[in-house]
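1. here are the coordinates; sequence isn't available:
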């Protein structure tokens, strides 16, 4: 998926909703008379380290979730190359006046769908219990702090946007800045709260805290309401076992140039592999995620006593450290390999159909 810089967005037609919502976002975050509270985001915008994406689909549709997943799949592996203060800011067309509770439901529904589309295993260092002090939403193996802004936020303006908006900030952005053992953490927190008192018409939420503190629950900061009523302990996020399994997509793409183009990263390369009839690759595993797009022929993958047959047009999403072997079909197999998980939009998607062997 395409990740846009400030310059890229500025080249969009000024009549487009994308240009308009970005222009408003820019005016808010750079207003010299009313400093935006979240200083890392301000610094990232000034240094052109933020990346932007726009989703036209209905926010509750499967297509919107798949496009969001594909965008994150592109962003996460190369995020460090954008700079220390990077984040991914995603704008949706949704702008109805449905109240913050309505948008809260949309947000958590979308985050759950996003998690279900993640074929990478949940990081071993991040607890699965959302009420653990060290829990953090994660995608593509990366812990990520998530912030939601909506058109219905009128009092807590630090969470306002003219359309539904989600910001994904990798946890490593905070390393050495905010959190335990960060030398200037207290000073930065005080500055953020000072700005919140000025920026918002309501005092800072009691759910705001510091990651890792015993009384902090990170998920409560993702979506803040207009009032300061504290949230309960029932997190709307739920883990999906399918997020840790190999996944097959039926794309229908059997043209080699198109398959290569779809799997190419913004910078880098892919591998084109040809296996002769019945060629076997013995059991092995990779430290990185892999996507294998079958262009011609068939190939049978063996994973922990299970068999997955992939035909032309199929795409296998193989999470890192998944032991597997493969045998090409009677006509051999031609396929493209990318060292990341690349989801195709608007296609049939299923957990890998397996047969015990």
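-> Arrived safely. All values reported here derive from a predicted model rather than from experimental measurement. Residues are numbered from 1 along each chain as shown.

2. alpha carbons only for contacts and neighbour counts from here, please
-> Will do.

3. does the nearest residue to residue 165 once chain neighbours are set aside count as helix, strand or coil?
-> Closest residue in space to residue 165, ignoring its immediate chain neighbours: residue 91 at 4.6 Å, by Cα to Cα, 6 or more residues apart in numbering. The three-state label given to residue 91 by DSSP: H, G, I helix; E, B strand; the rest coil is strand.

4. I figured residue 91 hits residue 59, correct?
-> No: contact between residue 91 and residue 59 fails when scored by Cα atoms under 8 Å: they sit 10.1 Å apart.

5. compare the two (neighbour count), which wins?
-> Taking residue 91 and residue 59 together and counting by other Cα atoms under 10 Å, residue 91 has the greater number of neighbours (23 against 19).

6. dump the residue contacts of that one.
-> Applying Cα atoms under 8 Å, 6 or more residues apart in numbering, we find residue 91 in contact with 18, 21, 52-55, 163-166.

7. for residue 207, same thing?
-> Contacts for residue 207 (Cα under 8 Å, 6+ apart) come out as 216-217, 220-221, 230-231.

8. next, it: secondary structure please.
-> Strictly by three-state DSSP, residue 207 counts as coil.

9. can you list the contacts of residue 207 in CSV and add distance to residue 299?
-> Below are those laid out as CSV (distance: Cα to Cα, whole Å):
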residue, distance to residue 299
216, 48
217, 45
220, 45
221, 46
230, 53
231, 50
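
10. from the residues you listed, which single one is nearest residue 280?
-> Within those, proximity to residue 280 (Cα to Cα) peaks at residue 217, which comes in at 48.3 Å.

11. ends of stretch 123-139, how far apart?
-> 9 Å (Cα to Cα, to the nearest Å).

12. can you give me the buried ones in that stretch?
-> 123, 126, 128, 130-139 (16 or more other Cα atoms under 10 Å).

13. ok, structure two:
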């Protein structure tokens, strides 16, 4: 287990599900007819700035340690990779998980994983980031790095931009997003094109929770895991889990 480039994984992997997940992901990023909405993601993929990790069944306790170790390693190396870098994590997804779990059940798994790896984070929560997810400048942090989290699942059907046959996460450092937004006119044009692509890619309207970090009406946690319709949770599950595990900072 560790970080891989796509070429390294092709060379070293012996697990068929890992090869399958990476191949499907590659096809999704490079499809010229059915354009994946996130343009910076397709650039990161084409420039080989992505790093890939493979961990176990997301319901298993052992996977928490695997995931935390992977994210720590990536955090320590990400700034040497490239300006479009993200960590793509594929989880082993048995048939009963992919076929029987619905979107809400995957949502519970997602937030439980984020809460569980927080409980073994070796570093304190950054002082400049509030601990309350209902603050507009809150975002997920691990190993003292700020991250935007994206989750895709087999259960998403209408929102194809959040569908993947394996449970997966794409994890992007805040500094990558800040660099992208430095040229405001360029970033605005790209975001406009992204929204156009989403309309063509999904069979449901753009989710109302998609917004911009730092705006007063924006909550990052709502964008991490989008429902397959236009609904959303009223309270962030991570906030509740932090209280339960005693990690909420005063």
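-> That came through fine. Please read these numbers as outputs of a predicted model, since none were measured by experiment.

14. so which of the contacts of residue 91 of structure 1 sit within strands?
-> 52-55, 165-166 (DSSP state E).

15. switch the residues you listed over to a markdown table; also include distance to residue 86 of structure 1 and neighbour count.
-> Below are these laid out as a markdown table (distance: Cα to Cα, whole Å; neighbours: other Cα atoms under 10 Å):
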| residue | distance to residue 86 of structure 1 | neighbour count |
| --- | --- | --- |
| 52 | 11 | 21 |
| 53 | 14 | 20 |
| 54 | 17 | 23 |
| 55 | 20 | 19 |
| 165 | 16 | 24 |
| 166 | 14 | 21 |
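
16. out of those, which comes closest to residue 174 of structure 1?
-> residue 166 (18.0 Å).

17. now the closest one. Nearest residue, chain neighbours left out?
-> The shortest distance from residue 166 of structure 1 to any residue other than its chain neighbours is 4.6 Å, reached at residue 148 (Cα to Cα, 6+ apart).

18. ditto for residue 62 of structure 2
-> Computed as Cα to Cα, 6+ apart, the closest residue to residue 62 of structure 2 that is not its neighbour in sequence is residue 56, at 7.6 Å.

19. out of the contacts of residue 207 of structure 1, which end up buried?
-> 216-217, 220-221.

20. now, which of those residues sits nearest residue 200 of structure 1?
-> Distances from residue 200 of structure 1 to those, taken by Cα to Cα, are shortest for residue 221, at 15.6 Å.

21. aligned partner of the closest one in structure 2?
-> For residue 221 of structure 1, the aligned position in structure 2 is occupied by residue 223, per TM-score structural alignment.

22. quick one: its match is in a helix?
-> Yes: under three-state DSSP, residue 223 of structure 2 sits within a helix.

23. just the strands in structure 2 please.
-> Going by DSSP E, structure 2 shows strands at 51-55, 87-91, 140-142, 145-152, 168-173.

24. now those strands as CSV including distance to residue 100 of structure 2?
-> Formatted as CSV, the strands of structure 2 follow (distance: least, Cα to Cα, whole Å):
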stretch, distance to residue 100 of structure 2
strand 51-55, 20
strand 87-91, 16
strand 140-142, 29
strand 145-152, 16
strand 168-173, 17
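
25. out of these, which gets nearest to residue 115 of structure 2?
-> Comparing the strands of structure 2 by Cα to Cα, strand 140-142 comes nearest, at 9.9 Å.

26. what helices or strands is that closest one leaning on?
-> Contacting strand 140-142 of structure 2 under the criterion 3 or more Cα pairs under 8 Å, 6 or more residues apart in numbering; DSSP states H and E are the following elements: strand 145-152.

27. in structure 1, what stretch matches the strand it packs on?
-> So strand 145-152 of structure 2 sits over residues 142-149 in structure 1, by TM-score structural alignment.

28. give the contact list for the equivalent of residue 128 of structure 1 over in structure 2.
-> Under the alignment (TM-score structural alignment), residue 128 of structure 1 pairs with residue 131 in structure 2. The contact partners of residue 131 of structure 2, taken as Cα under 8 Å, 6+ apart, are 125, 138, 248-249.

29. distance-wise, check the closest residue to residue 225 of structure 1 other than its chain neighbours relative to residue 230 of structure 1.
-> Closest residue in space to residue 225 of structure 1, ignoring its immediate chain neighbours: residue 100 at 6.2 Å, by Cα to Cα, 6+ apart. Separation of residue 100 of structure 1 from residue 230 of structure 1 (Cα to Cα): 15 Å.

30. center of structure 2 - which residue?
-> Residue closest to the average C-alpha location in structure 2 (Cα atoms, centre = their mean): residue 150, at 2.5 Å.

31. wait, isn't that residue in contact with residue 167?
-> No: using Cα under 8 Å as the test, residue 150 of structure 2 is too far from residue 167 to be in contact (11.0 Å).

32. that older thread, what is the nearest of the contacts of residue 131 of structure 2 to residue 118 of structure 2?
-> For the contacts of residue 131 of structure 2, the nearest to residue 118 of structure 2 is residue 125 (9.1 Å; Cα to Cα).

33. for the closest one, which non-adjacent residue is closest in space?
-> Using Cα to Cα, 6+ apart, the nearest residue to residue 125 of structure 2 is residue 144, at 6.2 Å.

34. one step back: so the match of residue 221 of structure 1 sits against residue 210, correct?
-> Yes: applying Cα under 8 Å, one finds residue 223 of structure 2 in contact with residue 210, separated by 5.9 Å.

35. what count of nearby residues applies to the residue nearest to residue 74 of structure 1 when sequence neighbours are not counted?
-> The shortest distance from residue 74 of structure 1 to any non-neighbouring residue, by Cα to Cα, 6+ apart, is to residue 1 (6.1 Å). Look at residue 1 of structure 1: counted by other Cα under 10 Å, it has 22 neighbours.
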